[in-house]
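Student: can't give you the sequence, but here's the structure:
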């Protein structure tokens, strides 16, 4: 049975009394030790230094009534106990360092004592899961009598009506959003809106989450941040297990994910728990989930739906309660249509689905991200590294232009920052160093297949004899446009990639419409060039 831990404020009036007459009245905190059907194992009693003598008397009285109850006194000195901000801040700071042990202890927040402001703050702390427990209300007996215990009740309230005083909670939520973005002040409106919704889902839902996006878009980092956010709210107690499904093949995949019994196959010299079991009470991140084989997909579906599965070679099911976050750089709908991914598994993991844009689709976020990467590189090198003004303008001008493909997304940006920081003389990145780095990136992207996409475009296949009527200028331009379109997931993304400079100079931005009209000049549609 779990230990019962009560957190509450000392009541300077209700708990008062230092003489023998104190036993003739009901005292809420002391009454916690007077119930025959309630054994409190530990009481965290918050008090002002001015009432230390009263706190010690209450501590001694509880020890007399219930020797098995440990009473810990914690000073919380408030200049104004009726000031909401001060009380909330002090309680918040105390809880941040409190060692909650959810597997061994249940927590009750005692809301009978303290000022009304203190009681409201306890309400909010329980609602926000900063106190991972329930509310405890005590009441005096109908008739006063010697050592009367009164009554107690556990309360689960809907605190939505307190939204008007949730300013601090909104601030905490903004902090959570910033945490998911690693503290980077991103500027892309669509990405920021995406992260704000993910924050709400992360702290409210335990359903599977699907993150789709190109390699290097930050799926793994975001999944880990979501786990850390949930752990800070005491919503998970297990580990974060990160698995790249592209590395799992054959029987080894089943064994790695679901475990095996000793002797289940040749070489199985000892039992293996498996990664799903390791993720019990935690988060399992399956990156590149589209690479899983059909058998593993079927076993995973059962594990997600029923929280149990069969290890390889075992007749007994194993239970594991984990939250699944899946990542992929493929469109799983296409994989389903091609018979490579189970439709029922996609339906199960697609409740919360988010597409993370690549760095080339978030060019306004390159500046804060390069600053963040340089800060990381500076910390690793043990010295501060910064651009000169001219070098910064030169680097950003290139990085935010259409010439910079960022095909490796944030991996390319991180590598670029590391090179610049390592080669910087006296911690200064100059124009000459930036010029050399630009040459490196051009060389990297010249070898990327995306640069040769235009040569793979056959206008004759698309347009028939009409292709022969085009000038060389129009033919080369159209081939290049179609090559870029075939690298993008949608008409809008292709338009943003093609009009990345001029779009910022227009009062009304409609990249998809501009691209559609350009294609129509040649009798082509988006569907035709994507087929």
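Tutor: Perfect, I can see it now. Because the structure is predicted, anything quoted here is derived from the model rather than measured.
Student: C-alpha from now on. contacts and neighbour counts both.
Tutor: Will do.
Student: could you report the distance from the spatially most central residue of the chain to residue 417?
Tutor: Residue closest to the average C-alpha location in the chain (C-alpha atoms, centre = their mean): residue 226, at 1.7 Å. Distance of residue 226 to residue 417, computed by C-alpha to C-alpha, to the nearest Å: 25 Å.
Student: residue 227 contacts residue 240, correct?
Tutor: Yes: checked against C-alpha atoms under 8 Å, the pair residue 227 and residue 240 is within contact range at 6.7 Å.
Student: so what's residue 374 up against?
Tutor: 385-386, 417-418, 421 (C-alpha atoms under 8 Å, 6 or more residues apart in numbering).
Student: after the strand or helix carrying it, next one along is what?
Tutor: Under DSSP states H and E, the secondary-structure element containing residue 374 is helix 366-381. Counting by DSSP H and E, the element after helix 366-381 in chain order, helix or strand, is strand 386-387.
Student: name the surrounding residues that touch that next one.
Tutor: 374, 421, 427-430.
Student: switch to 10 Å and redo it
Tutor: Judged by C-alpha atoms under 10 Å, 6 or more residues apart in numbering, the contacts made with strand 386-387 from elsewhere in the structure are 371, 374-375, 378, 392-395, 420-421, 424, 426-431, 433-434.
Student: for ChimeraX, write the selection for the buried entries among the residues you listed.
Tutor: In ChimeraX, this line selects whichever of the contacts of strand 386-387 come out buried by 16 or more other C-alpha atoms under 10 Å:
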select :371,374,375,378,392,394,395,420,421,424,427,428,429,430,431,433,434
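Student: against residue 399, how distant is the nearest residue to residue 359 once chain neighbours are set aside?
Tutor: The spatially closest residue to residue 359, leaving aside those adjacent along the chain, is residue 409, at 5.1 Å (C-alpha to C-alpha, 6 or more residues apart in numbering). Computed as C-alpha to C-alpha, the residue 409 to residue 399 distance reads 12 Å.
Student: give the other helices and strands that the helix or strand where residue 396 lies contacts.
Tutor: Assigned by DSSP H and E, residue 396 belongs to helix 389-399. Helices and strands in packing contact with helix 389-399 are listed as helix 366-381, strand 386-387, strand 428-429, helix 431-446; criterion 3 or more C-alpha pairs under 10 Å, 6 or more residues apart in numbering; DSSP states H and E.
Student: okay, one more to line up with it:
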């Protein structure tokens, strides 16, 4: 059977009841817990200072009288100020750190009735963090009834809140509400995206660390960043503003000035001081969209601002402070950009703690239908007019929108624009098959002009003879070629895994043969990019 070990302070007021026999008529919490009929204390560790040695001896003798099997241990702790939180926590932390815990054979309880309120709080923190693997023990005096036993009563408090059904239910409800809040406006039936949203919610509530949202333009990075801000603000975890910056619009000195501010006279035209966007986000959330577009100098200053919460304004010699949470967004492959020297490795490591890739609309065809309703509802709010699909029109639009021919290169922004056009052209609030056919033709033309223009240029009419599989694969290969300096470099990137299995590899020759299947060569591809 596991032994029960109780640790706690001697109560210099509550445990002192004089030296005479009258002390047995009074409730003493430390003695009383050893008088409980259903609580057998095997070892009682009492913390006290040197001035309470006499009181400790009296308690030990009294416990020996009522509970001979209880070992009472003296732990002398001399505190200069028992109300000083730092000193008390430090002393109890040292005590817990040096304690020979044996959870297989002993069950630990911390008596929180005695000691100052500061000591009780410190006990709680050590137990709640599981630094001290113990439950809390609270004793209470007897109710004032004639003939009542002076032992009083006790309560055990297990800080594993999952054991408490009502609390666990409430936590689950709050978690669901948070996820619901975060997903507000994100109509999704995609299981993977749902799991991603749930994890983002957990991270956002528990951590101020930077987050990185990757994904194509229009996938919802900005929207999700704002929802994270609104959720944290609703929980009083942020008090400042939401500041959004599109880094692609920042260049040169104007980028430095916009982000970090400048002092008066920092450059020609700087007639007044400027605070900068990082200072504007103090206490709030800073969303740096397209962070990959920042120059290397701005990246270096941003890293310092993230790590130290301090930075120099442009032209200034005195640091300013700003404590903000950062969410970054990018459409780029930042790992590739690090390899190419276009993005700082140390900054990438700093913002890559929580990275989430938001899937584009083409990867979530099951979400097109619920988003139709969302976009129609938004149109109704903004225009004050209800518009609906006819049954046949809705069926035709969904069939096209979820087909392999639907590129949705602009993602949700493009879907929103498409629904807006349909709603605007609808007669009498009804979208007909005619409007759907006109809209799908418009979308097809737009995707052909933007997505297949490179293949059209290279292959001409032969592109129509390719399967969709070959088109998509070839487009991916061409993207790699476009960013490579040579045929060999492109081959190494494309065959980086399979080349390791070959005794001798000629990546350039493999790529040359693949391109030749479509009548293409390296020089032809490079000419198309110049």
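Tutor: Happy to help now that I have it. All figures in this text were calculated on a predicted structure; none of them were measured in a lab.
Student: ok, back up a step: residue contacts, the corresponding residue of the second structure for the residue nearest to the centre of the first structure?
Tutor: In the superposition onto the second structure, residue 226 of the first structure corresponds to residue 228 when matched by TM-score structural alignment. Residues counted as contacts of residue 228 of the second structure (C-alpha under 10 Å, 6+ apart) are 178, 181-183, 200-201, 203-205, 222, 234, 242, 285, 327.
Student: residues in the first structure aligned with the one helix or strand residue 4 of the second structure maps to?
Tutor: Applying DSSP H and E as the criterion places residue 4 of the second structure in strand 3-9. Residue correspondence for strand 3-9 of the second structure in the first structure, counting by TM-score structural alignment: none.
Student: tell me the first helix or strand C-terminal of that strand.
Tutor: Next along the chain after strand 3-9 of the second structure, taking DSSP H and E as the criterion, comes helix 29-33.
Student: and that following helix, which stretch of the first structure?
Tutor: Counting by TM-score structural alignment, helix 29-33 of the second structure has no counterpart in the first structure.
Student: quick one: distance of the helix or strand following that helix to the chain centre.
Tutor: Toward the C-terminus, helix 29-33 of the second structure is succeeded by strand 43-48 as the next helix or strand (DSSP H and E). Counting by C-alpha atoms, centre = their mean, to the nearest Å, strand 43-48 of the second structure is centred 42 Å from the centre of its parent chain.
Student: list the helices and strands strand 43-48 of the second structure packs on?
Tutor: Counting contacts by 3+ C-alpha pairs under 10 Å, 6+ apart, strand 43-48 of the second structure packs against strand 3-9, helix 29-33, helix 53-66, strand 71-76, strand 106-111.
Student: can you do 7 Å?
Tutor: Using 3 or more C-alpha pairs under 7 Å, 6 or more residues apart in numbering; DSSP states H and E as the contact test, the elements touching strand 43-48 of the second structure are strand 3-9, strand 71-76.
Student: can you state the direction angle for it and strand 106-111?
Tutor: Using axes from the mean of the first three to the mean of the last three C-alpha atoms, to 10 degrees, the interaxial angle of strand 43-48 of the second structure with respect to strand 106-111 works out to 40 degrees.
Student: whereabouts in the first structure does strand 43-48 of the second structure align?
Tutor: Mapped onto the first structure with TM-score structural alignment as the criterion, strand 43-48 of the second structure occupies no residues.
Student: surely residue 327 of the second structure and residue 212 touch.
Tutor: Yes: shown here, residue 327 of the second structure and residue 212 form a contact pair, counting by C-alpha atoms under 7 Å, at 5.8 Å.
Student: so for the two, which residue has more residues nearby?
Tutor: For residue 327 of the second structure and residue 212, the more surrounded residue by other C-alpha atoms under 10 Å is residue 327, and the numbers stand at 28 against 24.
Student: and the more buried one, that one's in a strand?
Tutor: Yes: with the criterion set as DSSP: H, G, I helix; E, B strand; the rest coil, the secondary structure at residue 327 of the second structure is a strand.
Student: got a list of what the residue mapped onto it from the first structure touches?
Tutor: For residue 327 of the second structure, the aligned position in the first structure is residue 325, judged by TM-score structural alignment. With contact set as C-alpha atoms under 7 Å, 6 or more residues apart in numbering, residue 325 of the first structure has these partners: 208-210, 223, 284-286.
Student: recalculate using a threshold of 10 Å.
Tutor: Under the criterion of C-alpha under 10 Å, 6+ apart, the contact partners of residue 325 of the first structure comprise 206-211, 219-220, 223-224, 226-227, 242, 283-287, 289, 349, 352-353.
Student: buried only: go through these for me.
Tutor: Neighbour counting by 16+ other C-alpha under 10 Å classes 206-211, 219-220, 223-224, 226-227, 242, 283-287, 289, 349, 353 among the contacts of residue 325 of the first structure as buried.
Student: can you flag which of those residues belong to helices?
Tutor: 219-220, 223-224, 226-227, 349 (DSSP state H).
Student: quick check: the two most widely separated of the contacts of residue 374 of the first structure?
Tutor: 386 and 418 (12.1 Å; C-alpha to C-alpha).
Student: so what's in contact with those two at the same time?
Tutor: A shared contact of residue 386 of the first structure and residue 418, defined by C-alpha under 10 Å, 6+ apart, is any residue touching both; here these are 374-375, 378, 424.
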